[in-house]
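A.B. asks: structure of the sequence below:
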Amino acid sequence: MSVWDAGPEDDEEAGAVMRTVQRQLKLWRESAGLTQAEFGAAIGYGEEQVSAVERGRRIPRPEYLDRADEVLSAGGRLAALKEDLAEVRYPKKVRDLKKLEADAVELCAYNNSVIHGLLQTVAYATSVFSARRPPFSADELEQRLAARVSRQKIVDSAVAQPSFSFVQCESTLRRPIGGSVVMRRQLESLLEIAEFRNVDLQVLPLNREVNSGLAGSFRLLRLKDGNTVGHVEVQHISRVITDPKEVQLLDMRYGTIRAQALDPRESTVFIERVLGETCP
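C.D. replies: Predicted coordinates:
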């Protein structure tokens, strides 16, 4: 596992936080009369790593800040910076989407390529990210997995809101991403989540003569202020849709897709059947 995360690029919010953190770390180190090499040796990191953090090229991991706080006798002031860095270590589009999800009373999503990100197991998500070409670096892969796991916390069986409606095309249940073992666990996880009282999980079978979701995956987020926004993601483009006419079209399309899909109870039976067909 990486001991640090890649630094922010073209991200004003992350950049501002990082500048504050790097200034604090440098001031405390210099006040202690330590060179970068001496400080690095004291906390178990190399001089190059310390330099990268103080120049804003790397985001220090929580353990880095903990050790710095201890060695520099900062009384918890440096360790407290972990909270400021907790969100900005994720890509900006992930942070923006997470904020929208946190402000939603209902999230609706149709997927026809992979299992929806909020429903993915770690092993399945790792396989999805690993298939990317050109491939992510080890740091980028770790960062994206951490971001996905962080977002998944919103799907919680212990709470009533937000409500979730997922429609998965049958193809996503049968595409063996990561291999049969990974896929079996993913299907088992879907069955567990389908039991959550605030989740409706439906399957759109491939044998339907009419499929209104052929244009691709999308989601709708109904917000606390009464507004609804859409979200589409394809290739490297992530777009939030706020135009009322475009949102209305997506809303109508999602309603049609739900009607074409199996109902939640039928969908659970369907997923159980697919799971039974998957080789152990």
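
A.B. asks: drop to CA atoms for contacts and neighbour counts, all remaining ones
C.D. replies: OK.

A.B. asks: so which helix or strand takes in residue 49?
C.D. replies: Secondary structure assignment for residue 49, by DSSP states H and E: helix 47-54.

A.B. asks: pretty sure residue 157 is touching residue 164, no?
C.D. replies: No: shown here, residue 157 and residue 164 do not form a contact pair, counting by CA atoms under 8 Å, at 11.1 Å.

A.B. asks: overlap in contacts of those two?
C.D. replies: residue 198 (CA atoms under 8 Å, 6 or more residues apart in numbering).

A.B. asks: of those two, give the one with the bigger neighbour count.
C.D. replies: residue 164 (20 against 15; other CA atoms under 10 Å).

A.B. asks: what about the more buried one, which SS state?
C.D. replies: strand (DSSP: H, G, I helix; E, B strand; the rest coil).

A.B. asks: tell me which element residue 190 is part of?
C.D. replies: Assigned by DSSP H and E, residue 190 belongs to helix 180-193.

A.B. asks: which strands and helices sit next to that helix?
C.D. replies: Counting contacts by 3 or more CA pairs under 8 Å, 6 or more residues apart in numbering; DSSP states H and E, helix 180-193 packs against helix 122-130, helix 264-277.

A.B. asks: contact partners of the following helix or strand past the shortest one?
C.D. replies: Using DSSP H and E, the helix or strand that directly follows helix 122-130 along the chain is helix 138-152. Outside of helix 138-152, the residues that reach it under the criterion CA under 8 Å, 6+ apart are 1-2, 4-6, 89-91, 94, 98, 117-119, 122, 125-126, 129-130.

A.B. asks: helix 138-152: how far from the chain's middle?
C.D. replies: Distance of helix 138-152 from its chain centroid, counting by CA atoms, centre = their mean, to the nearest Å, is 6 Å.

A.B. asks: I have a second one here; can you model it like the first so I can compare?
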Amino acid sequence: MRLLGVRVASGPVRAVRGDRARSAGVGPERTRREGAGMSIEAVNPEDEEAGAVVRAVARQLKLWREAAGLTQAEFGAAIGYGEELVSSVERGRRIPRPEYLDAADKVLEANGKIAAMKKDLAEVRYPKKVRDLKKLEADAVELCAYNNAVIHGLLQTEEYARSMFSARRPPFTAEELEQRLAARVARQAILDDASAHPVFSFVQCESTLRRPIGGRMVMRRQLERLLDVAQFRNVDLQVLPLGHEENPGLAGSFRLLRLKNGTTAGHVEVQHISRVITNPKEVQLLDMRYGIIRAQALSTRESMALIEKVLGET
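C.D. replies: Now for the predicted structure:
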């Protein structure tokens, strides 16, 4: 008999369970090592979009397991996770990681049908505000950003981003920190997306180059990253010097996204508040402000020279 593509034996299935676990490459050693499963993210109860996707995947995982005649404890032992973790995943309380789905696919002989759900979970693994911003960035033909506190997220090295997230108070849990770090790195793929060809304009206040987030070596690698990205043909990177008497960006960092449909959206983030701005008058204000900031900033060549100078001093 078959259910959802899984062959269900008419007789006892216990005889094949050990073989499935061995064929999946997961046995008692991995079970003891990863049984706690604490690296799997919890689902944010306030994120309805993510919750709906996770619950749909959870129902499929449960149906596949039951069709194979395995209890949660037996299935967990086979894939290297504890029974409690398996139960949490099947109740939609935790988001299974790709390796969880890969192991489940092999043990349940799903021929890629379970592993294919990794794509469904890839986006909802990140916080909603990150997903919303990523969607805007993906729809943009031009992205303009001014930063006066830290290096822009799309330009950050992983070390720099980790140091920045680690400094947050109250601190993120280890799980939250890894989740946000993964989201930050995933967003950066847009810089290398040859099919989209968005144009980027970044203006960094000189203070962000000199603020030693993460320490000397972290900042050295971050400055080197800026010099590398500045070589991209679709990236303009400028620095607004601290020596200027006037700075129209003192109100804080912001970005503008010029979208494919011809409209422009703004985005500001301060403390724990992340806000997308679509009101034409507010967007116009940010657009005007960015134009002044960019005009007052050093040219791209002068900016690279300043970054190299700061790198030599770091």
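
A.B. asks: give me the number of residues near residue 103 of the second structure?
C.D. replies: Look at residue 103 of the second structure: counted by other CA under 10 Å, it has 21 neighbours.

A.B. asks: is it true that it lies in a helix?
C.D. replies: Yes: the assignment for residue 103 of the second structure, made by three-state DSSP, places it in a helix.

A.B. asks: what's the counterpart of it in the first structure?
C.D. replies: Counting by TM-score structural alignment, residue 103 of the second structure lines up with residue 67 in the first structure.

A.B. asks: next one: the nearest residue to that match once chain neighbours are set aside from residue 36 of the first structure, what distance?
C.D. replies: Nearest residue to residue 67 of the first structure, sequence neighbours excluded (CA to CA, 6 or more residues apart in numbering): residue 43, at 5.5 Å. The gap separating residue 43 of the first structure from residue 36 of the first structure is 11 Å, by CA to CA, to the nearest Å.

A.B. asks: with residue 274 of the first structure instead?
C.D. replies: If you measure residue 274 of the first structure against residue 36 of the first structure using CA to CA, the figure is 57 Å.

A.B. asks: more crowded one of these two?
C.D. replies: Each of residue 274 of the first structure and residue 36 has its neighbours counted (other CA under 10 Å); residue 36 has more, 20 against 15.

A.B. asks: tell me who's in contact with the aligned partner of that one in the second structure.
C.D. replies: Matched by TM-score structural alignment, residue 36 of the first structure corresponds to residue 72 in the second structure. Going by CA under 8 Å, 6+ apart, residue 72 of the second structure touches 65, 83, 86-87.

A.B. asks: one more: residue 18 of the first structure?
C.D. replies: Contacts for residue 18 of the first structure (CA under 8 Å, 6+ apart) come out as 56, 59, 85.

A.B. asks: inside helices: which ones of these?
C.D. replies: Among the contacts of residue 18 of the first structure, the residues falling in helices (DSSP state H) are residue 85.

A.B. asks: does residue 71 of the first structure really touch residue 40, like I thought?
C.D. replies: No: Residue 71 of the first structure is beyond contact range of residue 40, at 10.2 Å (criterion: CA under 8 Å).

A.B. asks: settle it for me: which of these two has more neighbours?
C.D. replies: For residue 71 of the first structure and residue 40, the more surrounded residue by other CA under 10 Å is residue 40, and the numbers stand at 19 against 14.

A.B. asks: quick one: the helix holding residue 49 of the first structure to the second structure mean distance?
C.D. replies: Here the mean offset of helix 47-54 of the first structure against the second structure after fitting is 0.8 Å, by mean CA distance after the TM-score superposition for the first structure.

A.B. asks: what packs against that helix?
C.D. replies: Short answer (3+ CA pairs under 8 Å, 6+ apart): helix 47-54 of the first structure packs on helix 12-31, helix 36-43, strand 58-60.

A.B. asks: try 6 Å this time
C.D. replies: Other elements packing on helix 47-54 of the first structure under the criterion 3 or more CA pairs under 6 Å, 6 or more residues apart in numbering; DSSP states H and E are helix 36-43.

A.B. asks: got the angle for the helix it packs on vs helix 12-31?
C.D. replies: Relative orientation of helix 36-43 of the first structure versus helix 12-31 (axes from the mean of the first three to the mean of the last three CA atoms, to 10 degrees): 90 degrees.

A.B. asks: against residue 151 of the second structure, how distant is the aligned partner of residue 203 of the first structure in the second structure?
C.D. replies: Using TM-score structural alignment as the criterion, residue 203 of the first structure maps onto residue 239 of the second structure. Using CA to CA, residue 239 of the second structure is found at 11 Å from residue 151 of the second structure.

A.B. asks: cool, residue 161 of the second structure as well?
C.D. replies: Using CA to CA, we find residue 161 of the second structure at a distance of 9 Å from residue 151 of the second structure.

A.B. asks: quick one: map residue 198 of the second structure onto the first structure.
C.D. replies: In the first structure, residue 198 of the second structure lines up with residue 162, judged by TM-score structural alignment.

A.B. asks: spatially nearest residue to that match (excluding sequence neighbours)?
C.D. replies: Leaving aside its sequence neighbours, residue 162 of the first structure sits nearest to residue 105 (CA to CA, 6+ apart; 4.4 Å).

A.B. asks: so the one you found sits in a strand?
C.D. replies: Yes: assessed by three-state DSSP, residue 105 of the first structure belongs to a strand.

A.B. asks: report the contact partners of it.
C.D. replies: For residue 105 of the first structure, the contact set (CA atoms under 6 Å, 6 or more residues apart in numbering) comprises 162, 222-224.

A.B. asks: in strands, which of these appear?
C.D. replies: With DSSP state E as the criterion, strands contain 222-223 from among these.

A.B. asks: pull out the buried members of the contacts of residue 105 of the first structure.
C.D. replies: Buried members of the contacts of residue 105 of the first structure, scored by 16 or more other CA atoms under 10 Å, are 162, 222-223.

A.B. asks: which residues in the second structure does stretch 111-121 of the first structure align to?
C.D. replies: Aligned by TM-score structural alignment, stretch 111-121 of the first structure falls on residues 147-157 of the second structure.

A.B. asks: do the same with stretch 212-231 of the first structure
C.D. replies: Mapped onto the second structure using TM-score structural alignment, stretch 212-231 of the first structure spans residues 248-267.

A.B. asks: buried set for that stretch?
C.D. replies: Across stretch 248-267 of the second structure, burial judged by 16+ other CA under 10 Å covers 249, 253-259, 264-267.
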